[in-house]
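*Asks:* return a 3D structure for these sequence lines:
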Amino acid sequence: MELAIKIFQFILSISILVILHELGHFLPAKYFKTKVEKFYLFFDPWFSLAKKKIGETEYGIGWLPFGGYVKIAGMVDESMDTEQLKQPAQPWEFRAKPAWQRLIIMLGGVTVNFFLAWIIYGCLSFFNGETSFDTAKVDAPMNYTSVAKGMGFQDGDKILKVDGKTQNNLDKLALDVLLSDEITVLRNGKEVTFPTNDDGKAMAFRDENPKAFLTPRFPAVIDTIVNAKTAAAGLKVGDQIVSVNQHKINYYDELTGEITKNAGKNINVEVLRAGTTQPLVLEVSKDGTIGVSSYKQMTKFYETKHFSFGESIGRGFTRSIESLTYQVKQFKLIFNKKVQGYKKVGGPLAIIKNMPVDKARDGSVSIDWTAFWSFTAMFSVWLAFLNLIPIPGLDGGHVIFTLYEMIVGKPVPQKILENAQMVGVIFLLGLMLLIFGSDIFKMVTGGF
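*Replies:* Coordinates of the predicted model:
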């Protein structure tokens, strides 16, 4: 059931993005009286799942879910149908239109993608607000794993700035650190700035959750007990565990570390209760747990900010730019020789696996609509950026050739357009096969 919901979300999100992107090309083309021969959701090599011709345009659904397209008469596109181009240009063809009109038609898709992200982010801010973990409210230093120490952090460091900027949102802080060049911390009472080590970043990317190297610290005050044996041994909600086998415990992460080391054994603990310490003997399971939690106290560090309608408009724009900036910055990790972030790049199967779902306590699974729309907005602005890359076969390739014509005063020769389009299509098909093949390889070898 969970897989079915994830697949449905992926198809729904992609369908929304593709239809609106192609509508961004379709509407200005029709406005400028350019003939649109096809409007397709997904690609239809050899056959389509459904199609219907209305007026001069055939609307359909293809079977290959890698995007979609509008086929505009008189345009060199991914169909590589050049027979029409051998004939004299007709007034209703793309090639017969002024360069500025062709430029608007080609930029229509990415424009719609960006505005869609803007609208979604704005609506999310207005209706849901924005909830974040405020690290400024935490007095204790962060818990730095071996990965964080590999980047240059030391126990006791308090992060002040990342690349010269303050960041108090925990989720963004971890990502900022991964993308950073230098960190400024308060270390032993002094400000220290150090370059972030790529070796540590490489270690982070080998973990299933690359951002898990940075977690807030809080006392080991027990707020939940689910193990009957632990409760029977005398541990109570509100107790603070201060030592395990005579090892002093200051924070909850230190407690879990000591418990894990004693899997399958009994441990001697001291708890602070009503101002006095009491000794207890607790049984640790073979899995290295005692069935307790201390995370409810973290709720006081979360903050939800609400926005008025007017504020949400500006916030939607800002979030779109932030999303795009983060994604573009990640390129330097993807192509970094040490970090090798490209190994984390996934295609459709990886995206489906990571689609968000809402899991209830009874085990039922449903769509987390807030997460779904957040993903759709992020993916929309990402598609806008990717389509602007000047590669023949993408909108950016057509835009570059059109801008060249507007600057030089004459069009690029038709043969060059055709050859460039062919090279671009082959490159993009090869890239899709590589990404999809990587997904299959990871699935077969357990790399997901």
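
*Asks:* all contacts plus neighbour counts: C-alpha atoms, from now on.
*Replies:* Noted.

*Asks:* what comes up buried for stretch 261-272?
*Replies:* 262-263, 267, 269-272 (16 or more other Cα atoms under 10 Å).

*Asks:* what's the answer for stretch 182-202, then?
*Replies:* 182-187, 193, 196-198, 200-202.

*Asks:* same thing with stretch 431-447?
*Replies:* Across stretch 431-447, burial judged by 16+ other Cα under 10 Å covers 435-436, 438-440.

*Asks:* again, but for stretch 328-342
*Replies:* Buried-residue list, stretch 328-342, by 16+ other Cα under 10 Å: 330, 333-334, 339-342.

*Asks:* what do you get for stretch 346-360?
*Replies:* 346-350, 352, 355-357.

*Asks:* in helices, which of those residues appear?
*Replies:* Judged by DSSP state H, the buried residues of stretch 346-360 include 348-350, 352 as members of helices.

*Asks:* now the residues you listed as CSV including distance to residue 91?
*Replies:* CSV is the format used below for these (distance: Cα to Cα, whole Å):
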residue, distance to residue 91
348, 40
349, 44
350, 45
352, 44
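
*Asks:* another one to check against the first:
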Amino acid sequence: MSGVWVQVVQFLMALSLLIVLHEGGHFFFARLFKTRVEKFYLFFDFLFPFSNILPFSLLKKKIGDTVWGIGWFPLGGYVKIAGMVDESMDKEALAKPPEPWEFRSKKAWQRLLIMLGGIIVNVLLAILIYAMILFVWGEKRMPVSQMKGGIEIRDSLGYKIGLKDGDHILSVNDRQVYYYDDIIDELIYAKTITVQRNGKHEVITLPKDYISQMIDKRKAFFGVAYAPTIVEVTKGSSADKAGLKAKDYITVLDGVAIANNVIFDSIRLANKSKLVSLVYVREGKSYQTQIQLSDSGTLGIQRGGLSILDMEKLGMVKLDTHRYGFLECFPAGIRMAGEQLNKYIRQFRLILDFKTKAYKGLGGFASMANIFPQQWNWEAFWTITAFLSIVLAFMNLLPIPGLDGGYVLFTLIEMITGRKVNEKVLEVATTIGLVLLLGLMLYANGMDIFRIFKK
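*Replies:* Got it, this is the predicted structure:
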């Protein structure tokens, strides 16, 4: 299976799980308060948000009072709760007197819990997944002290804003960083970056349009610098004759310590056609050999990108690892879910600040699928799924009619004032909210299409 299809499969698995459990939260509280649920659907069985356009199911079966099904439009899913103004806009049913088993006949606090059910499940799911990730794999972080070669620029934007290969990042916005992921988390909000360069501290002031430029790239413009690592040796090449093998990494070339690929390239290009000394590491042990460089300075090796975990396996770095016991992992899961929610809220604020142009980073299905790795990795899959569950909970809590948060807002108004919001007002507000959601969906997925053709 190709890398792209691995991403697509992971995305569909995560999306389906989150939809079913979110709608299951609504279903649970509805049935708890003896409210009839007429439909429970994974994906929409109509062209959302137009319930009368292309109404058909891929699969459906009625069990009791509920029709369970799979729709054809994979935007989300829904439960149709009797006596509720929702995506179906069933005005005929709402024109009749309320029945005891309908949503509108229930007490305000019961309706509030029914509408919060999906959000509650999403939060609990994220906590559970994070807890199990910490229990099974633990928590691994790279201290900046382990970044011996500093950073390595991977896109011209890095040079444009003033960074250089080999820089050691000390602080972002005057906030000292202790771990590499602290740098990544703070980078999107950065106004200044303090680096250590050639033994001196330098403060880099970022341009005002920095965030929009970074979002345009949609990729990391720097990473952890590491010694050149071999993924393949060309048969019969100088490297092959010198005894080099895949997974070896080079630490010294022509007497110069090689902390990153940039230094390696500069040394090999300066010694074209020469016989030079080379030191490499294999399974934790160093070996020295002589190697003949070609007229163009090549050795006959193919280098590959490494993840932080790959670097740890090869012995390049030592990560700080914390293992969690079964009882210990649950409080840690709550803490981790809270941290991820805080990060997303900060990013959401940037999107609302039009000066930053962060709204250009919005994306649809393709963007969400693209955050999954192209090689199957269960830890990565569950980590991303937990984050998406947090995002789904937050977005659904927004007070927009048509989303859970819109219904929550109207119910809270009723609980405070003691008067129900008029159903005609609910219908109009829901229609407006659904149109806004449709516009946002078209914009986000349109941006994905635009980026594909822009490449």
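
*Asks:* from the buried residues of stretch 261-272 of the first structure, pick the one nearest residue 37 of the first structure.
*Replies:* For these, the minimum distance to residue 37 of the first structure (Cα to Cα) is 67.3 Å, reached by residue 263.

*Asks:* what ranges do the helices span in the second structure?
*Replies:* Taking DSSP H, the helices of the second structure run over residues 3-32, 91-95, 108-136, 156-160, 180-187, 210-217, 238-241, 261-269, 308-313, 329-352, 365-370, 378-397, 404-417, 423-454.

*Asks:* out of those helices, deepest packed?
*Replies:* Here the criterion is mean neighbour count by mean count of other Cα atoms under 10 Å, and of these the winner is helix 108-136, at a mean of 22.

*Asks:* average offset between it and the first structure?
*Replies:* Following superposition, helix 108-136 of the second structure is found to deviate from the first structure by 0.6 Å on average (mean Cα distance after the TM-score superposition for the first structure).

*Asks:* circling back to that earlier point, among the buried residues of stretch 346-360 of the first structure, find me the one that's closest to residue 419 of the first structure.
*Replies:* Closest to residue 419 of the first structure, out of all of those and judged by Cα to Cα, is residue 347, at 27.6 Å.

*Asks:* alignment lookup: that closest one to the second structure.
*Replies:* Using TM-score structural alignment as the criterion, residue 347 of the first structure maps onto residue 364 of the second structure.

*Asks:* surely that match and residue 445 touch.
*Replies:* Yes. Counting by Cα atoms under 8 Å, residue 445 is a contact partner of residue 364 of the second structure at 4.3 Å.

*Asks:* circling back: okay, the buried residues of stretch 261-272 of the first structure in CSV with distance to residue 283 of the first structure next?
*Replies:* Formatted as CSV, these follow (distance: Cα to Cα, whole Å):
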residue, distance to residue 283 of the first structure
262, 9
263, 9
267, 6
269, 11
270, 14
271, 15
272, 19
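
*Asks:* so which of the residues you listed are in strands?
*Replies:* Among those, DSSP state E puts 267, 269-272 in strands.

*Asks:* name the nearest residue to residue 250 of the second structure, sequence neighbours excluded.
*Replies:* Spatial nearest neighbour of residue 250 of the second structure, chain neighbours left out: residue 280 (4.2 Å); criterion: Cα to Cα, 6 or more residues apart in numbering.

*Asks:* residue 412 of the first structure and residue 401 of the first structure, how far apart?
*Replies:* With distances taken as Cα to Cα, to the nearest Å, residue 412 of the first structure is found 7 Å from residue 401 of the first structure.

*Asks:* next one: residue 76 of the first structure
*Replies:* Residue 76 of the first structure is 12 Å from residue 401 of the first structure, by Cα to Cα.

*Asks:* residue 366 of the first structure now?
*Replies:* Separation of residue 366 of the first structure from residue 401 of the first structure (Cα to Cα): 46 Å.

*Asks:* the equivalent of residue 138 of the first structure over in the second structure: how many residues sit nearby?
*Replies:* Alignment note (TM-score structural alignment): residue 138 of the first structure maps to residue 147 of the second structure. By other Cα atoms under 10 Å, 22 other residues sit near residue 147 of the second structure.

*Asks:* dump the residue contacts of residue 147 of the second structure.
*Replies:* 168, 224-225, 317 (Cα atoms under 8 Å, 6 or more residues apart in numbering).

*Asks:* do the same with residue 164 of the second structure
*Replies:* Neighbour list for residue 164 of the second structure: 151-153, 158 [criterion: Cα under 8 Å, 6+ apart].

*Asks:* give the buried residues for stretch 165-176 of the second structure.
*Replies:* Buried residues in stretch 165-176 of the second structure, counted by 16+ other Cα under 10 Å: 165-173.

*Asks:* same question, stretch 70-81 of the first structure
*Replies:* Those would be 70-78, for stretch 70-81 of the first structure by 16+ other Cα under 10 Å.

*Asks:* likewise for stretch 302-315 of the first structure?
*Replies:* 307, 312-313, 315.

*Asks:* cool, and stretch 234-250 of the first structure?
*Replies:* 235-236, 238-244, 249-250.

*Asks:* pick the one among those residues closest to residue 127 of the first structure.
*Replies:* Using Cα to Cα, residue 238 is the member of those that sits closest to residue 127 of the first structure, with 35.5 Å.

*Asks:* for the nearest residue to that closest one once chain neighbours are set aside, what are its contacts?
*Replies:* Nearest residue to residue 238 of the first structure, sequence neighbours excluded (Cα to Cα, 6+ apart): residue 222, at 5.3 Å. Neighbouring residues of residue 222 of the first structure by Cα under 8 Å, 6+ apart: 236-241, 292-294.
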